[in-house]
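Trainee: Predicted structure and sequence below. I'll ask about it afterward.
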Amino acid sequence: GVVDIKYCRVRIRKIPSAKCECDTTEETVHHFLFDCPLYRRERWKMERRIGRDAKDLKYLLGTKEGMVETLLFVGDTGRLHRQFGDVHLSIPMDD
């Protein structure tokens, strides 16, 4: 499957441009998670919860704790709601 990030959709020729809505650069996974000014508040919330690990892609996508934080971030942004629905509902909170 393809994540509804513009860079991915351009690569499979679903849309003509990967330009992010923030109009600063292409919307890549890295830009979405770490740089896009549109999600500054949501990113700040994640950084408050997990500190410097919020800037570590290997942590965010390669550990259970990081994946939970990534899902919280994605849910807070609402950016992928059309593709995945409310991801908050799929986050395992017990352990």
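Mentor: That came through, no problem.
Trainee: rest of the way, CA atoms for contacts and neighbours
Mentor: OK.
Trainee: and His30, what helix or strand is that in?
Mentor: Per DSSP states H and E: His30 is located in helix 29-30.
Trainee: Go ahead and measure how far the helix or strand hosting Glu69 is from the middle of the chain.
Mentor: Using DSSP H and E, Glu69 sits within helix 64-77. Taking Cα atoms, centre = their mean, to the nearest Å, one finds helix 64-77 lying 8 Å from the centre of the chain it belongs to.
Trainee: Now Tyr59. Nearest residue, chain neighbours left out?
Mentor: Gly66 (5.3 Å; Cα to Cα, 6 or more residues apart in numbering).
Trainee: Can you check what angle separates the very next helix or strand once past the helix holding His30 from helix 64-77?
Mentor: Using DSSP H and E, the helix or strand that follows helix 29-30 in sequence is helix 40-50. When axes from the mean of the first three to the mean of the last three Cα atoms, to 10 degrees is applied, the directions of helix 40-50 and helix 64-77 differ by 150 degrees.
Trainee: Would you mind listing the buried residues in helix 40-50?
Mentor: Glu42, Arg43, Met46 (16 or more other Cα atoms under 10 Å).
Trainee: this is the comparison structure:
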Amino acid sequence: HLHRFQKVDSPTCPCCNMANETVFHYLFQCTAHRHARDRLRSQVGRRNMATKYLFTSRSLLTPLFEFINASRRLHHIFGTI
């Protein structure tokens, strides 16, 4: 996803080098962010672990931002969110 916006040179996830980095991969698949994702899931509940809920429910934004900060994946672009 960052590659599409020319923020990184390669579409491959630099954290796991196993797949193209998409929003879906970052949030739900990347093995490098497993622990942060587990914390997110425990905060929001398994049912809410879908982009349609994570991106639209105000009550889920704080846990989502905590995941983003814990992963440190976007820190070099945005700093602490």
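Mentor: Noted; the coordinates are in hand. All figures in this text were calculated on a predicted structure; none of them were measured in a lab.
Trainee: still on that earlier bit, the helix holding His30 of the first structure vs the second structure, average offset?
Mentor: Comparing helix 29-30 of the first structure with its match in the second structure after superposition yields a mean distance of 0.7 Å (mean Cα distance after the TM-score superposition for the first structure).
Trainee: how about that helix, aligned to which bit of the second structure?
Mentor: Matched against the second structure by TM-score structural alignment, helix 29-30 of the first structure falls on residues 23-24.
Trainee: quick revisit: what about the residue nearest to Tyr59 of the first structure, how many neighbours?
Mentor: 19 (other Cα atoms under 10 Å).
Trainee: which position in the second structure aligns with it?
Mentor: Looks like Gly66 of the first structure aligns to Leu60 there (TM-score structural alignment).
Trainee: my guess is its match meets Gly45, correct?
Mentor: No: contact between Leu60 of the second structure and Gly45 fails when scored by Cα atoms under 8 Å: they sit 9.9 Å apart.
Trainee: Buried residues in the helix holding Glu69 of the first structure, which are they?
Mentor: Neighbour-count burial for helix 64-77 of the first structure [16+ other Cα under 10 Å]: Gly66, Met67, Val68, Glu69, Thr70, Leu71, Leu72, Phe73, Val74, Gly75, Asp76, Thr77.
Trainee: which residues does Thr22 of the second structure contact?
Mentor: His1, Leu2 (Cα atoms under 8 Å, 6 or more residues apart in numbering).
Trainee: and what of Glu21 of the second structure?
Mentor: Taking Cα under 8 Å, 6+ apart as the test, what Glu21 of the second structure contacts is His1, Leu2, Pro11, Thr12, Cys13, Pro14.
Trainee: Look up how far Ile68 of the second structure lies from the residue most central in space within the second structure.
Mentor: The centroid of the second structure falls nearest to Leu27 when counting by Cα atoms, centre = their mean (3.8 Å). Plainly put, Leu27 of the second structure is 9 Å away from Ile68 of the second structure if you go by Cα to Cα, to the nearest Å.
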